[in-house]
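Colleague: Sequence plus the predicted model coming up.
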Amino acid sequence: MRVAFDTRGAGDPRGIGRYIRCLHEALLATAQDDDVVVETHRPRRVDVFHSPWIDGANVRAGVPQVVTLHDVVPLKRRSEYLRTGMRFRLRYLAVERAQRVICPTAAVAHDVVERLDVPLERISVIGEAPAPAMRPRPADEVAAVRERYGLPDEFLVWVGGMERPDPRKRVAELAATPRELPLVLVGPAREWAHALCDSTDAGAPLILTGHVSDDELAAIYTAAHALVFASDDEGFGLPTVEALACGTPVAACDVPALREVLDGRATLVPVDDLPALVAAAHAAARPAPAPPAWSWEDAARATWDVYREIAEVRPARPPRRPR
């Protein structure tokens, strides 16, 4: 089987980039003898096209198409996400026409059924997993990241992209919430995020590391007292399972996807109570529960099953418009 796989988003430092990189590597590792994965967003002479992000979804793919939809937050919160132009609508039209939609959780699958014209039988729920680099790191690596980024002996950590304010992540609100331990924000950041260091009155320092490598991120997780995850809406919440894989406790807001993914492995607090979230992170203790027993190889095998199931289903041509 020949599969066209769109890897253009692999360089994204956010969770979508990690999903594309990890799934692509796992697809190659689990391919059978007659399986070929072609890195392209222009499917030609292939059996299936997979767009692992909505930006690559094709309205007229010409071959059976799989689209991974990580969440539908822009559809649920239109007043906060102003992507309402023609390109935005065409991407969701491509999702509606796809032969299969992959969602990382049943919570997202429910949203897709509710918000888009996609029946449940065309949706496959395939979970994500920590990258292989996410594991507890030895003392020398932990000491190295402490020195490199000026990290204190004890701190809380938050992980994500800060190129622009994301209303659901609530980074500014979290930074302003009173706390005893310093808060370390890990991820690529713009000026608005750096300004939080000067404006916060939370009672403990705020430290930004900027973008870090996977090995450095694993060492930061290992060094942290706990991961604090303030999102009020999530599709999967990859940093939470990454932290658990590094032995770090997790405190998060109680949203459907996180409740599903973590399944009792973290302290969940009401979405509207950030002081309780910070208090839960302070009270967290090691050892943290192990992450869910699911790997990227498991995800790849489930994805290959989807490819084989739809390979013989030719996409219907959209009706011709009258001249």
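Modeller: Noted; the coordinates are in hand.

Colleague: C-alpha from now on. contacts and neighbour counts both.
Modeller: Noted.

Colleague: just the helices in the protein please.
Modeller: 15-30, 73-76, 86-97, 106-115, 139-149, 171-176, 191-199, 214-223, 238-245, 256-262, 274-283, 296-310 (DSSP state H).

Colleague: Below is an additional structure, to be compared with the one above:
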Amino acid sequence: MKIAIDVSQIVYGTGVSVYTRKLVENLLAIDKEDEFILFGGSLRRFQELKAFGAKVFPIPPKVGDFIWNRLHILPIEYLVGKIDIFHSSDWTQPPSKSFKVTTVHDLAPLKFPKSVHPEIVAVHKRRLKWVKKEIDRVIAPSTQTKKDLIDYGVSEDRIRVIYEASVNPPADLKRVEEVKKKYQVGQVKYLLSVGITPTKNTERIIKAFDLAGGGEKLKLVLVGRPVNVKIKERRGVRLLGAVSDNELAALYTGAEALVYPSLYEGFGIPVLDAFACGCPVVTSNFSSMPEVAGGAAVLVDPYSVSSIAEGIKKALGSRKGLIEKGLRRVKDFSWEKTAKETLKVYSEQH
């Protein structure tokens, strides 16, 4: 079979980027019979796409949205030739005569429209219209996302749940100390929070940190660039900005716990990354988080500062047991398994 995959998203450094890269790498490693055609649209980031082995077309995101989501013209075969299967990205939905597969990672822009730019909301609405109308199989990373898709009108019989996996292996102690020194974290114990957005619940995390006794003997380290949230550094709170995957692994490994009471996740890779690095996790008691955590994390009410604070205290008091549970839980997931289950979806063409 000829399988075309839109890999445009690998250049953006997001969870979708991680998924796309890991899925394709594992598909190519285990499937030697089918022909894979990787392609992407970009004007400024074409070198990164080429380095990944993709054909690059001079189609920036806005143009792709206009052609494929608004007008819905120019079948993808016009660019890649005749194919049997087309796996589209999460941004555009070109028409195609092939068996059409897409992955919907979450519906955050539609469920929390005030947390992102209005144009992003509009793009996802336009694309979802064609997903509902034309896509043969929709891959969701959790049963929570499957439920959301059904709520938004996607037929249940077309949805397949395929879990994702962790990305960051644990760092050695030398690397942990190097990264702590680089970012001036110091030798004080710290909690880690990944992502600074309204849905990542950063403001409540800071309040819960204070309530749990954070300060001189326990810091809060925030990773990521603030998006629609105004956060300032103060005593006990360090704002690191964006860090590399390697540095993030070191921060997980050195942390007392990951505090991740997100208001919504399609999956929640940071939970598994923390588990893999031997880092206890405090996360939300709804959305996809309990499904991913599988009883290996401290679950809290993300809308309650006191609940988050109590969760932090509980995690700090039972680190050994939580670390052991997390290391066992993360073994249930692998990108190889993700790829194999995706190939099963492709085989439903017959």
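Modeller: Everything's here; your move. Values in this document were obtained by computation on a predicted structure and should not be read as measured data.

Colleague: of all the helices of structure 1, which lies closest to residue 290 of structure 1?
Modeller: Nearest to residue 290 of structure 1, of all the helices of structure 1, is helix 238-245, at 5.8 Å by C-alpha to C-alpha.

Colleague: what's the mean distance for the closest one versus structure 2?
Modeller: Compared with structure 2 after fitting, helix 238-245 of structure 1 has a mean deviation of 0.5 Å; criterion: mean C-alpha distance after the TM-score superposition for structure 1.

Colleague: got TSV for the helices of structure 1, with distance to residue 61 of structure 1 too?
Modeller: Shown next, in TSV, are the helices of structure 1 (distance: least, C-alpha to C-alpha, whole Å):
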stretch	distance to residue 61 of structure 1
helix 15-30	19
helix 73-76	23
helix 86-97	9
helix 106-115	20
helix 139-149	45
helix 171-176	38
helix 191-199	39
helix 214-223	34
helix 238-245	29
helix 256-262	30
helix 274-283	44
helix 296-310	14
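
Colleague: Mean neighbour count for the ones you listed - can I get that in CSV?
Modeller: Formatted as CSV, the helices of structure 1 follow (neighbours: other C-alpha atoms under 10 Å):
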stretch, mean neighbour count
helix 15-30, 19
helix 73-76, 15
helix 86-97, 17
helix 106-115, 18
helix 139-149, 15
helix 171-176, 20
helix 191-199, 14
helix 214-223, 24
helix 238-245, 26
helix 256-262, 20
helix 274-283, 20
helix 296-310, 18
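
Colleague: Residue 6 of structure 1: which of those helices is closest?
Modeller: Of all the helices of structure 1, helix 15-30 comes closest under C-alpha to C-alpha, at 8.4 Å.

Colleague: distance from the closest one to structure 2 after superposition?
Modeller: So helix 15-30 of structure 1 averages 1.4 Å relative to structure 2 (mean C-alpha distance after the TM-score superposition for structure 1).

Colleague: Which strands and helices lie in contact with that helix?
Modeller: On a contact count with 3 or more C-alpha pairs under 8 Å, 6 or more residues apart in numbering; DSSP states H and E, helix 15-30 of structure 1 meets helix 296-310.

Colleague: Please list the outside residues in contact with the helix it packs on.
Modeller: 1, 3, 22-23, 26-27, 29-31, 48, 64, 66, 99-100, 124, 126-131 (C-alpha atoms under 8 Å, 6 or more residues apart in numbering).

Colleague: Excluding covalently adjacent residues, which one is nearest to the alignment partner in structure 1 of residue 135 of structure 2?
Modeller: Alignment note (TM-score structural alignment): residue 135 of structure 2 maps to residue 98 of structure 1. Sequence neighbours aside, residue 65 is the residue nearest to residue 98 of structure 1 in space, at 5.2 Å (criterion: C-alpha to C-alpha, 6 or more residues apart in numbering).

Colleague: contacting residues around residue 275 of structure 1?
Modeller: 177-178.

Colleague: picking up where we left off before, what about the match of residue 135 of structure 2, distance to residue 118 of structure 1?
Modeller: 9 Å (C-alpha to C-alpha, to the nearest Å).

Colleague: neighbour count winner among those two?
Modeller: Taking neighbours as other C-alpha atoms under 10 Å, residue 98 of structure 1 and residue 118 compare with residue 98 leading, 27 against 19.

Colleague: Against residue 70 of structure 1, how distant is that one?
Modeller: Residue 98 of structure 1 sits 15 Å away from residue 70 of structure 1, going by C-alpha to C-alpha.
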